[in-house]
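Undergrad: Sharing a model prediction with you, sequence too.
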Amino acid sequence: MILAVDLGNYNIKTSEGVIFESRYQEVEKEDFDNELLEIENKFYKMEYGEFENEFNKAKKNYLPNLLYAISKSIDENEIEVDLVLGVPASNLGITSEIKNDIEDKNFKFKVFGQEKKVKINRVATVAEGLSSFYTLKKEERLKDLIILDIGGRTFNVCAFSKGKTLLKFTQPGGMLDLYSMVQENYNKFGNNANIEEIVRLIENGTINCEEEKVRFVKEQINKIKLKISNLNTFKIFVTGGGSLELQQGLRTVLGEINYIPDTIFSNVKGNKMIAELKWGKENE
């Protein structure tokens, strides 16, 4: 089957509606501990530990998250998949590295004690943000529009006119960078919170960082305007998990914005649509 996976810096998402935090911790296995992912005699506790700081996805140890995503998306113990991955718009050169790592290869591993076998056949990559374009209605795709895809480490920017791509690029800086700013301010007052704790404190209302969010969005948009000076002449669509958390800041800075339907999963859904057009649906 065709499966689209977004190996995000903050969340992992798949075209099967799976989402989980993009972090894991290598641990020693205890005698009766089956709540682990096991690959080549290494044990990983998923969704624990710290978020990675590496920007280049090909240089990360992404395999635990990828295999975990596949196993959560397909309820079979022995499977073959054609894989579509989203990568930053300015980072498409990593495609060959990723293909060398995983294309036409077999993987054996255990998830929570259950043995799994995965054969990854074909692998393709699509620029993040660009894939969401294909989930829009045809009449929308013919307009002058910009898609801002806000993730953990980046703003991916894709501009279109009459259905054609004008430009696409990646502006470094995403939600994890914002959390780092909040962390620095919070710890000035004698606290010692890491990023994961900062996220929890924001979510439960202990930390109010709306001012930081507006300032962060303004800084990012100003950088984007260096490449697209006439931003206000495009209809602006936003997507990605960060777009929901930054909604107030985006509206303050940009005025009217439009959310791509199914914002969290629009990229992986678009990637699967593209793959089905290129590869066909016969293996579904």
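TA: Received the coordinates, thanks.

Undergrad: Going by C-alpha atoms from here, please, whenever you check contacts or count neighbours.
TA: Noted.

Undergrad: what's next to stretch 249-263, contact-wise?
TA: Residues external to stretch 249-263 that are found in contact with it (CA atoms under 8 Å, 6 or more residues apart in numbering): 132, 135-136, 210, 213-215, 217-218, 235-241, 243, 266.

Undergrad: List buried residues within these.
TA: Among the contacts of stretch 249-263, the ones that count as buried by 16 or more other CA atoms under 10 Å are 132, 135-136, 213-214, 217-218, 235-241, 243, 266.

Undergrad: all helices in the stretch 101-250 of the chain, in order from the N-terminus.
TA: For the stretch 101-250 of the chain, the helices defined by DSSP state H, counting those that start in this stretch cover 130-133, 138-141, 175-187, 195-203, 210-225, 241-245, 247-254.

Undergrad: Same list (those) but as CSV, adding distance to residue 102.
TA: Below are those laid out as CSV (distance: least, CA to CA, whole Å):
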stretch, distance to residue 102
helix 130-133, 22
helix 138-141, 33
helix 175-187, 27
helix 195-203, 30
helix 210-225, 34
helix 241-245, 27
helix 247-254, 37
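
Undergrad: Highest mean neighbour count out of those helices?
TA: Greatest average neighbour count among the helices of the stretch 101-250 of the chain goes to helix 130-133 (a mean of 26), per mean count of other CA atoms under 10 Å.

Undergrad: Counting by contacts, list what that helix packs against.
TA: Helix 130-133 makes packing contacts with helix 266-279 when contacts are defined by 3 or more CA pairs under 8 Å, 6 or more residues apart in numbering; DSSP states H and E.

Undergrad: In the helix it packs on, which residues are buried?
TA: 266, 267, 268, 269, 270, 271, 272, 273, 274, 275.

Undergrad: Which elements pack onto it?
TA: Helix 266-279 is packed against strand 2-7, strand 78-87, helix 130-133, with contacts defined by 3+ CA pairs under 8 Å, 6+ apart.

Undergrad: mind giving me CSV with those and columns for distance to residue 184?
TA: Output for the helices and strands packed on helix 266-279, formatted as CSV (distance: least, CA to CA, whole Å):
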stretch, distance to residue 184
strand 2-7, 27
strand 78-87, 29
helix 130-133, 33
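
Undergrad: Okay, one more to line up with it:
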Amino acid sequence: MIIGVDIGNYSVKTSELVNFISKVSESSSFTEENKITIDEEIYYIPSGEFSTEWNKSQKDNTIPLLYSALARCEGNYFKVVLGLPVGQYKKNKESLKAKIEENNFKHVLFKNKEKDILITDVLIAPEGASTYYNLTPEQKESIGNKQLLVVDIGGRTTDICLFQNKKILDVKTIPIGMLNVYQEIIDDVNELYTQELKLEDGEEILKDGLFLDGEYKDNSFIKPILLKNFNSIYKDLQLHFNPSKGYVLLTGGGSKVFEKAFKNRLKNIILDNDPVFSNAKGFYKLGINLWKE
């Protein structure tokens, strides 16, 4: 079975529409629902804290997260397509591929079901760029040979890929993602309201507001945080590319958060139809093309 697996810094997504938070803990949990045993090693996924390691090929949680994703899918044999940020792709793709190949067989127990999982083939693809392969035929026809900038706003990074005539001409990885935004929100809340909230609470506050002591608090401090991070992304976009040419495709989990800001600056924005799963589905289509199944 061919499968695309997007092991993001915030969440893991697959082309089979599996989606869970990218947190791994070896400490026991109050519930056994998140428990998974991989070759007699016990993990709780999602549980614990996020990994903020910059080099994704060196993350300790890659193998547990990958097998947790595969355990949630039907079948025992997988041809897997994974991704790396475009700025890390050339340098680190072989080391990530080697890591997967060295751990290509595991015995897994998940939700009272045991199975042996064998990864028979591995392909590493550039994140963000893979979104291009998940465009609809209508979108591709509309873009034609015009310039396309894919802006993929993820958990730890924003990946930018320049396409022209359907080929990648340039790439850039910016070290800003939604985890940065969440952490800045939490830092301000903890200082303003003498709290000890953690990074994981940032998404909830951004989405639903700040609720403390039985009431919603003023959250006007969030707008400057969003503006600062958007300006950092947009500045790099302008310095390295010309976003006014052709089209700019927004994708990734953070694209909805910054959609309005981008639209206020640019009139050539295309919104991804499925920004959360776009990379994983693009990985899958690359796998189909490579392995011809």
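TA: Thanks, I have the structure now. All values reported here derive from a predicted model rather than from experimental measurement.

Undergrad: related to what we said a few turns ago, which one of the helices of the stretch 101-250 of the first structure lies closest to residue 61 of the first structure?
TA: When those are compared by CA to CA, helix 175-187 sits nearest residue 61 of the first structure, at 18.4 Å.

Undergrad: and the closest residue to residue 29 of the first structure other than its chain neighbours, how far is that from residue 159 of the first structure?
TA: Spatial nearest neighbour of residue 29 of the first structure, chain neighbours left out: residue 43 (6.5 Å); criterion: CA to CA, 6 or more residues apart in numbering. Going from residue 43 of the first structure to residue 159 of the first structure by CA to CA, to the nearest Å gives 43 Å.

Undergrad: what about these two, which has more around it?
TA: Set residue 43 of the first structure next to residue 159 and count neighbours by other CA atoms under 10 Å: residue 159 wins out with 24 against 21.

Undergrad: any idea how far residue 112 of the first structure is from that one?
TA: Look at residue 159 of the first structure and residue 112 of the first structure: by CA to CA, they are 43 Å apart.

Undergrad: wait, doesn't residue 40 of the first structure sit right on residue 109?
TA: Yes: with contact defined as CA atoms under 8 Å, residue 40 of the first structure reaches residue 109; the gap is 7.3 Å.

Undergrad: the more surrounded of the two?
TA: Legend: neighbour count by other CA under 10 Å for residue 40 of the first structure and residue 109, higher for residue 109 (21 against 9).

Undergrad: Distance of the more buried one relative to residue 59 of the first structure?
TA: According to CA to CA, residue 109 of the first structure and residue 59 of the first structure sit 21 Å apart.

Undergrad: same thing with residue 240 of the first structure?
TA: To residue 59 of the first structure, residue 240 of the first structure is 22 Å away according to CA to CA.

Undergrad: do residue 203 of the first structure as well
TA: Residue 203 of the first structure sits at a distance of 30 Å from residue 59 of the first structure (criterion: CA to CA).

Undergrad: before we move on, what about residue 259 of the first structure?
TA: Relative to residue 59 of the first structure, residue 259 of the first structure is positioned 31 Å away (CA to CA).

Undergrad: more neighbours, these two?
TA: residue 259 (16 against 11).

Undergrad: Report how many residues lie close to the aligned residue in the second structure for residue 155 of the first structure.
TA: Taking TM-score structural alignment, residue 155 of the first structure has residue 158 as its aligned residue in the second structure. Using other CA under 10 Å, residue 158 of the second structure has 27 other residues around it.

Undergrad: Then residue 114 of the first structure?
TA: Neighbour tally, residue 114 of the first structure, other CA under 10 Å: 12.

Undergrad: and the equivalent of residue 118 of the second structure over in the first structure, how far is that from residue 164 of the first structure?
TA: Matched to the first structure by TM-score structural alignment, residue 118 of the second structure sits across from residue 119. Going from residue 119 of the first structure to residue 164 of the first structure by CA to CA gives 35 Å.

Undergrad: between the two, which one's more packed in?
TA: Ranked by neighbour count (other CA under 10 Å), residue 119 of the first structure and residue 164 place residue 119 first, with 17 against 12.

Undergrad: Tell me if I'm right that the more buried one and residue 105 touch.
TA: Yes: at 5.8 Å, residue 119 of the first structure and residue 105 qualify as touching, with contact defined as CA under 8 Å.

Undergrad: what do we get in the first structure for residue 275 of the second structure?
TA: In the first structure, residue 275 of the second structure lands on residue 263 (TM-score structural alignment).

Undergrad: Can you mark which positions in the longest strand that the first structure contains are buried?
TA: Taking DSSP state E as the assignment, the strand of the first structure that covers the most residues is strand 114-127. For strand 114-127 of the first structure, a neighbour-count test (16+ other CA under 10 Å) marks 116, 117, 118, 119, 120, 121, 122, 123, 124, 125, 126, 127 as buried.

Undergrad: which one in the first structure is aligned with residue 258 of the second structure?
TA: By TM-score structural alignment, residue 258 of the second structure lines up with residue 246.

Undergrad: If we ignore the residues flanking it in sequence, what's nearest that match?
TA: Take residue 246 of the first structure and drop its neighbours on the chain: the residue closest to it by CA to CA, 6+ apart is residue 213, 6.3 Å away.

Undergrad: Isn't the one you found up against residue 177?
TA: No: Residue 213 of the first structure lies out of contact with residue 177 (CA under 8 Å); the separation is 10.8 Å.

Undergrad: Could you count how many residues lie near the nearest residue to residue 51 of the first structure once chain neighbours are set aside?
TA: Of all residues not flanking residue 51 of the first structure in the chain, residue 23 sits nearest, at 5.3 Å (CA to CA, 6+ apart). Neighbour count for residue 23 of the first structure, taken as other CA under 10 Å: 21.

Undergrad: again, but for residue 174 of the second structure
TA: There are 18 residues near residue 174 of the second structure, going by other CA under 10 Å.

Undergrad: corresponding residue for it in the first structure?
TA: Here residue 174 of the second structure is matched to residue 171 in the first structure, going by TM-score structural alignment.

Undergrad: Fine by me, we can end here.
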